[in-house]
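A.B. asks: I would like to see how this sequence folds:
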Amino acid sequence: MPRTPSSPLLLAGLLAGAALAHAALPQQFEALVPRSLPGTPRRWTYASGAAELALAVGVAHPRTRRVAALAAAGFFVGVFPANVKMAVDARRRSPAYRAAAIGRLPLQVPLVLWARSVSRSAAPCRTPGR
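C.D. replies: Down below sits the predicted model:
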């Protein structure tokens, strides 16, 4: 069975696009922030966008790709509660919004697997002088 390419630059682009969306439309993401977190939803929205941007840069660069892609997998797991909150809150929204919110939940699995694949296919970081 042929192996699917891990597409590190596509993953980096997805992360960068998400980061830009967090910066450009923060109000869209604030409602996803669990109220149990300290601080304001806007702060968490910007922090997650900054994390996505840092991960995008790390995944794009061959020297940091392995670690950054593994961190991206952890990030995708970490934001899953926000997607659950979105699905729960969608009960009061239109059927199309509900379908999109519920449809996002299983999409976290391929994102995590994709990031792990990018990490595994990355060249190991070589220390200068070795």
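
A.B. asks: Could you use CA atoms for every contact and neighbour count after this?
C.D. replies: Will do.

A.B. asks: any idea which residue sits dead centre in the chain?
C.D. replies: Centroid check for the chain by C-alpha atoms, centre = their mean gives Phe76 as the closest residue, at 4.6 Å.

A.B. asks: The longest helix along the chain: which residues count as buried?
C.D. replies: Using DSSP state H, we find that the single longest helix of the chain is helix 95-121. By neighbour count on 16 or more other C-alpha atoms under 10 Å, the buried set for helix 95-121 is 98, 101-102, 104-105, 108, 111-112, 114-120.

A.B. asks: mind listing the helices for this protein?
C.D. replies: Remark: helices assigned in the chain by DSSP H are 8-24, 26-30, 41-60, 65-78, 80-89, 95-121.

A.B. asks: Let's compare: structure for the following, please.
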Amino acid sequence: MTTHRTPTTRAGDGLARTIGRVALGGFLAFAGTGHLTFAREEFVAQVPSWVPLDTDLVVVGSGVVEIALGTALVVAPRRYRPWVGATAAAFFVAVFPGNVAQYVERNDGFGLDTDAKRLARLPFQGVLVLWALWSTGAWRAWRQRRR
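C.D. replies: Just a heads-up that it's a prediction; the model follows:
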């Protein structure tokens, strides 16, 4: 089987994306498991006070979503990976207000026990969004559709 490479694709790029996608999937599945078990209280600190739902329901629900997304990132067939990556990126955007709330409301959790630590964490949500889009080819697929 031959692989078509565009001039901007480097050898090894596919392996790097695969490693990135599987690592992100593992990270999400592990975090989702933490929502349901050993880190449940830590995740409660990230639920904004203004969310009109039961805090534990939000933690459990987001944990289930993280496990599902993590699993999909690892096992989804190639043709579905861009969709899974875009969905994971949207999830990271959707939970970002929780990170902001943790900073604004000064909630401790996961060792984020100072304003400086909570603030320093915020840009990493963007890294997760980009990681999801890059590792699944979602960004590339979107660019190709626009042509």
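
A.B. asks: aligned partner of Leu55 of the first structure in the second structure?
C.D. replies: With TM-score structural alignment as the matching criterion, the partner of Leu55 of the first structure in the second structure is Leu69.

A.B. asks: same question, Thr45 of the first structure
C.D. replies: Matched to the second structure by TM-score structural alignment, Thr45 of the first structure sits across from Val59.

A.B. asks: Looks like its match contacts Val44 (just checking).
C.D. replies: Yes: Val59 of the second structure sits in contact with Val44 when judged by C-alpha atoms under 8 Å, with a separation of 6.3 Å.

A.B. asks: between those two, which one's more packed in?
C.D. replies: Neighbours were counted for Val59 of the second structure and for Val44 using other C-alpha atoms under 10 Å; Val59 has more, 24 against 21.

A.B. asks: Thr8 of the second structure versus that one, what's the distance?
C.D. replies: As defined by C-alpha to C-alpha, to the nearest Å, Val59 of the second structure lies at a distance of 41 Å from Thr8 of the second structure.

A.B. asks: what's the answer for Leu53 of the second structure, then?
C.D. replies: The gap separating Leu53 of the second structure from Thr8 of the second structure is 46 Å, by C-alpha to C-alpha.

A.B. asks: Between those two, point out the one with more neighbours.
C.D. replies: Leu53 (10 against 7).
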